[in-house]
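Asker: here is the input, now give the coordinates:
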Amino acid sequence: MKKHLIPSVVLAAILVAIGVVQLAVVDSANAGNDANQAPDSAAVERTRENVQLLDNIFKQTVVLITDKYVHSDDDFAAGSAAVALFKAVSDSGDTKVRLIDATGDPYKPENVAQNDFEKRGIQKLKGGAKVHEEVVSEEGKPYLRVLTPVPVVMDKCVMCHAHYAELRNGEPIGAISYRVPIK
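Answerer: Here you go, the predicted structure:
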């Protein structure tokens, strides 16, 4: 076993925190919403605030993991930990989260924008937008779709992604794509 592997307790604590956030979204839901009606602005704003909280948790976690546990390119990459975490969140309920590439040179082929929302969002983020979002209805249920930028924030990022060194400061190398139920 490698001495720099991410302790399972760190990932478990993150999953618990995310579960608390997901419960907060459900508990603060407006139970009277008709599935065929557009969600009210207060429900959208609550959902937006929860996405912002999740986004902060996820990004701070990647920085923490990189800082404390990534010391060489042989260590488990923080981006890989994020992908595993996002899969666990996505598999556990209606909230879907995934990491997508914005450079055109994805680390893994499945990490590309897969739909019009993500493709438009990547273009907007690369153009300087701080966030891309829209309210959608899927099978009669309202969701907030959000894309947030992921820039290189540490020199260690270039250990696994040498092509990131050529990007200008603050340019998104990727994005986190969220689909969160509005309740």
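
Asker: rest of the way, CA atoms for contacts and neighbours
Answerer: OK.

Asker: in the host helix or strand of residue 46, what's buried?
Answerer: Residue 46 belongs to helix 41-69 when elements are defined using DSSP states H and E. The neighbour-count check on helix 41-69 (16 or more other C-alpha atoms under 10 Å) flags 43-44, 46-48, 50-51, 54-55, 58, 61-63, 65-66, 69 as buried.

Asker: for the comparison step, fold the sequence that follows:
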Amino acid sequence: MKDKFYIVNLFIILVLLLTSDTVVAKKRWQDSFIKPKEVAAEKSAVKAIARARLALEEADILHQAYITLIAENFTTGPGVLNAVDITEKVFEIVEKKGKYKARILSTAEKPLLSKYAPRDDFEVYAIKIILSGKSYYERVFFDYDGKDFLRASTPVSVTTKKCLVCHPTKKVGDIMGIISYTFPLEEYYK
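Answerer: Okay, the predicted model is just below:
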């Protein structure tokens, strides 16, 4: 009788766990548990993430290229036209268009301006990963409100001697910052 009671209760708990959405946290990582009925959604998410990664890679190539071009061709001294100011303006335009969000972060322990400091755990960890020698760091976030997104970071290095005009403590090849990207996955599910 006692065994039957435990088996019935175990079965009830198992059914509740398998059918309850409360088992899955509000925000979960890419490798979180996915129920069998979500397999199709998972395949769609994997494809969306791959498409977002491709778009992110293309955006990063573009941003890195013009940061170097501006530094090499237009930077004449601190306070004058510089790569970071122009990059921030480009990021504002892209965000207004609804494509993605991006921002530059300093890798310094205490950035000169607070706007270049990390805002959350992802950015704190991204800086650590990039400074450890990795050239890319990402996490995928899923949200029940339909706001799934890919977050990624890439290094910003001193690529030319002209960068040293504003960053005199660095040398060519040093990492001086990262670009932190947030790509909404919604348009990539299509």
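
Asker: after superposing, what score do the chains get?
Answerer: Here the superposed chains carry a TM-score of 0.72, computed using TM-score structural alignment, normalised by the length of structure 1; 145 aligned residues with a C-alpha RMSD of 1.9 Å.

Asker: would you point out the most distant pair within the buried residues of helix 41-69 of structure 1?
Answerer: 43 and 69 (38.1 Å; C-alpha to C-alpha).

Asker: tell me how far the residue nearest the centre of structure 2 lies from residue 123 of structure 2.
Answerer: Closest residue to the average C-alpha location of structure 2: residue 151 at 2.0 Å, with C-alpha atoms, centre = their mean. Distance, residue 151 of structure 2 to residue 123 of structure 2, by C-alpha to C-alpha, to the nearest Å: 9 Å.

Asker: need the residues touching each of those two.
Answerer: residue 180 (C-alpha atoms under 8 Å, 6 or more residues apart in numbering).

Asker: now do the same for residue 180 of structure 1: its match in structure 2.
Answerer: Following TM-score structural alignment, the counterpart assigned to residue 180 of structure 1 within structure 2 is residue 183.

Asker: make that residue 121 of structure 1, sorry
Answerer: Using TM-score structural alignment, residue 121 of structure 1 sits opposite residue 126 in structure 2.

Asker: in a helix, that's where that match is, yeah?
Answerer: Yes: assessed with DSSP: H, G, I helix; E, B strand; the rest coil, residue 126 of structure 2 lies in a helix.

Asker: got a list of what it touches?
Answerer: 137, 138, 152, 153.

Asker: give me the element the nearest residue to the last one once chain neighbours are set aside is part of.
Answerer: Closest residue to residue 153 of structure 2 apart from its sequence neighbours, by C-alpha to C-alpha, 6 or more residues apart in numbering: residue 180 at 4.5 Å. When secondary structure is defined by DSSP H and E, residue 180 of structure 2 falls within strand 175-184.
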